[in-house]
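Chemist: Following is a predicted model, sequence given first.
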Amino acid sequence: MDNLLTPIILGIVEGLTEFIPVSSTGHLILSGELLHFTGERAATFEIFIQLGAILAVVMLYRERFLRLFSRRNLMEGLRFKQRELNLAHIAIAILPAFIFGFLLHDIIKKYLFSAHTVLVGLVVGGIVMILAERLPIPAFATNLDKINFRQCLVIGLAQCLSLWPGFSRSGATIAGGLVAGLDHKTAAEFSFIIAVPVMFAATGYDLLKSWQLITPDFMVTLAIGFVVSFIVSVLAIVGFLKLLNRTKLTPFAIYRFILALAYYMVILR
């Protein structure tokens, strides 16, 4: 990957799409196909730049993460108390995806990482988002500290759908949050927070399996993608929360349908 424009483009794609409900994995796979950047090195690059997106969430929500590890919240988490968002809430929300992701990791990598399967995920995920938005479920949790364990479990089960590339982790978790009784902003913010341990574990696992591909010459490419992903992710998270107050999820679902149709008609047909 000698062309430095490619890691910049993919870093922008990752940053823009990681935390909005359009599927960053799907966009990276489709973008990689268009840029003729595929194979093991491309997969390693796409995994590595997710660390930049993770760092963006940690920076923006640093006070919330510090509160999670305060002595009081650690004790309440160990006792499974629901008074305030604590590590027990996070554990319940991420455990289903960890279990299914670990058991199905090789199958997913082998059979689902292709342009055709991504397009299916984009369409099905869009339909799920629209259905979740239209269900007449009142929002009982209007901030992070009002989320209960049952809602965390619903969101955690919904997150398992995102193991299908193209479905979108944020789309699945936000839709799950709406079904569980969270408002849009709270569902989005909870989606950002639980993304950190999930993405860190998945990224670390994949990098351990492909560390031999990270050569000194490749490090420059990885560093460019990481920095671009971090900067764009910060801007995207802030912008998405503002946009979500006005547009909700349906426009993102429509975008997914248009992208899937356009890519199929122009590239795959």
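Modeler: Arrived safely, thanks for sending. Numbers count the residues shown, from 1 in each chain.
Chemist: switch to C-alpha atoms for all contacts and neighbour counts from now on
Modeler: OK.
Chemist: Just the buried positions in the helix or strand harbouring Arg64, please.
Modeler: Using DSSP states H and E, Arg64 sits within helix 62-68. Buried positions in helix 62-68, judged by neighbour count with 16 or more other CA atoms under 10 Å: Arg64, Phe65, Arg67, Leu68.
Chemist: Look at the spatially closest residue to Ala195 that is not a sequence neighbour and say how many residues are nearby.
Modeler: Nearest residue to Ala195, sequence neighbours excluded (CA to CA, 6 or more residues apart in numbering): Ile54, at 7.6 Å. Neighbour count for Ile54, taken as other CA atoms under 10 Å: 25.
Chemist: who does the following helix or strand past the helix holding Arg64 touch, helix- and strand-wise?
Modeler: Once the chain leaves helix 62-68, the next helix or strand it forms, by DSSP H and E, is helix 71-78. The contact analysis (3 or more CA pairs under 8 Å, 6 or more residues apart in numbering; DSSP states H and E) places helix 71-78 against helix 87-111.
Chemist: Tell me which residues of the helix it packs on come out buried.
Modeler: 87-98, 101.
Chemist: So which of the residues you listed is the closest to Leu163?
Modeler: Nearest to Leu163 among the buried residues of helix 87-111, counting by CA to CA, is Gly101 at 6.8 Å.
Chemist: Contact partners for the closest residue to Phe100 other than its chain neighbours?
Modeler: Closest residue in space to Phe100, ignoring its immediate chain neighbours: Cys160 at 7.0 Å, by CA to CA, 6+ apart. By CA atoms under 8 Å, 6 or more residues apart in numbering, Cys160 lies in contact with Pro96, Ala97, Phe100, Gly101, Ala172.
Chemist: okay, now the one to match up with it:
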Amino acid sequence: MHDFIIAILLGVVEGLTEFLPVSSTGHLILAGHLLGFEGESAATFKIVIQLGAVMAVFILYRRRYVSLLKDLLTFSFSNPNKLNAIHMLLAMIPALIVYLLLKDVIKHHLFGPAPVLIGLIIGGILMIVAARARRKVTAENTDDITYKQALGIGLFQCFALWPGFSRSGSTISGGLLLGTSQKAAADFTFLISVPVMLGATVLDMYDSRQHLTSDDLVLFLIGFIAAFIVAMIAVVTFLNLIKRLKLEWFAFYRFALAALFYLLLM
């Protein structure tokens, strides 16, 4: 029963934080440390529950993904005046290359409380800089995003490979600095999240396949469902909040979280 409660709690944490600019990986590492839920099995569990969050976004944006797939199959994806497969690829490739090159370094040296705290702080500073930058907005919605902006957002996404930086925090900050509106950056972030997270999760699950046992099936399923349900709610809520709240408010939360966990863990 104790393990099931932990599974629910971590599933809720994943669902709430995966698409907010506060770092879900950082929250899971810190929460897992506090709950004593660590080790290879715990790491595999955290990979599995990410799929729950991925499925939530896929369902919410299913019409857009179907449209993108149709454009790809009919070879009408080269129109730069509409979000298409090329935008998605340009935003995904940089982080994928860096991940494949530095995967072992990242997992062995950055997945711990101290690196997460550093990532929370530096990522928060980036978000404040982006929120306060005086940039002319050239992309009010996702269909206005250029190939150059998509590639630039993809380069910013590389920061998210450091746990604590936050994928959405990095990409939304990049979008703001490159001339997109906050709403367009958030929408684009959610759209690229499914293929990016799905690819990373599949690779991580393959690497951790020896820890995927039938004994943990129920535990993993509980965490998956909790993450899925909460992520569905969180994404819709965040899209409404992003219209009213400046990115820097999330940065202040990150600073407060880092200070709290510093007192608890160090």
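Modeler: Structure's in. What do you need? Predicted model only: the values in this text are computed from it and were never measured.
Chemist: gap between the alignment partner in the second structure of the residue nearest to Phe100 of the first structure and Phe165 of the second structure?
Modeler: In the second structure, the residue matched to Cys160 of the first structure (TM-score structural alignment) is Cys158. Taking CA to CA, to the nearest Å as the measure, Cys158 of the second structure falls 10 Å from Phe165 of the second structure.
Chemist: what does Phe19 of the second structure give?
Modeler: Distance from Phe19 of the second structure to Phe165 of the second structure, by CA to CA: 12 Å.
Chemist: Which of those two has more residues huddled nearby?
Modeler: Shown here are Phe19 of the second structure and Phe165; by other CA under 10 Å, Phe165 has more neighbours (32 against 26).
Chemist: quick one: the more buried one and His211 of the second structure, what's the gap?
Modeler: 27 Å.
Chemist: just to revisit the earlier point, compared with the second structure, how much does the helix holding Arg64 of the first structure deviate?
Modeler: Following superposition, helix 62-68 of the first structure is found to deviate from the second structure by 0.4 Å on average (mean CA distance after the TM-score superposition for the first structure).
Chemist: What lies in contact with that helix?
Modeler: Under CA under 8 Å, 6+ apart, the answer for helix 62-68 of the first structure is Val58, Asn73, Leu74, Leu85, Asn86, Leu87.
Chemist: same question, stretch 199-210 of the first structure
Modeler: Thr44, Ile47, Phe48, Gln50, Leu51, Ile54.
Chemist: where's the closest residue to the second one other than its chain neighbours, which helix or strand?
Modeler: So that's Ile47 of the first structure. Leaving out its chain neighbours, the residue that sits closest to Ile47 of the first structure by CA to CA, 6+ apart is Thr203, at 5.8 Å. Using DSSP H and E, Thr203 of the first structure sits within helix 184-210.
Chemist: so where is that helix in the second structure?
Modeler: Going by TM-score structural alignment: helix 184-210 of the first structure matches residues 182-208.
Chemist: Tell me which residue lies farthest from the centre of the second structure.
Modeler: For the second structure, the residue at maximal distance from the C-alpha centroid (CA atoms, centre = their mean) is Thr74, at 30.0 Å.
Chemist: Quick check: the gap between the residue nearest the centre of the second structure and Phe159 of the second structure.
Modeler: Nearest to the mean C-alpha position of the second structure, by CA atoms, centre = their mean, lies Arg167 at 4.1 Å. Computed as CA to CA, the Arg167 of the second structure to Phe159 of the second structure distance reads 7 Å.
Chemist: For the aligned partner of Gly169 of the second structure in the first structure, what is the enclosing helix or strand?
Modeler: Using TM-score structural alignment, the equivalent of Gly169 of the second structure in the first structure is Gly171. Assigned by DSSP H and E, Gly171 of the first structure falls within helix 169-180.
Chemist: Could you list every helix and strand in contact with that helix?
Modeler: helix 115-134, helix 149-159, helix 184-210.
Chemist: Let's have the ones you listed in CSV, adding distance to Lys81 of the first structure and mean neighbour count.
Modeler: Converted to CSV, those look like this (distance: least, CA to CA, whole Å; neighbours: other CA atoms under 10 Å):
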stretch, distance to Lys81 of the first structure, mean neighbour count
helix 115-134, 28, 20
helix 149-159, 9, 22
helix 184-210, 18, 19
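Chemist: Nearest approach to Ile12 of the first structure belongs to which of those helices?
Modeler: Once those are compared by CA to CA, helix 184-210 is nearest, at 17.8 Å.
Chemist: Confirm Phe37 of the second structure sits in a strand?
Modeler: No: counting by DSSP: H, G, I helix; E, B strand; the rest coil, one finds Phe37 of the second structure to be coil, located in no strand.
Chemist: do you know how far it is from Ala31 of the second structure?
Modeler: From Phe37 of the second structure to Ala31 of the second structure the distance is 8 Å (CA to CA).
Chemist: what about the residue lying closest to Ser41 of the second structure once chain neighbours are set aside, neighbour count?
Modeler: Excluding the flanking residues, the one nearest Ser41 of the second structure by CA to CA, 6+ apart is His211, at 5.9 Å. Residues lying near His211 of the second structure (other CA under 10 Å) number 17.
Chemist: Nice, that's everything, thank you.
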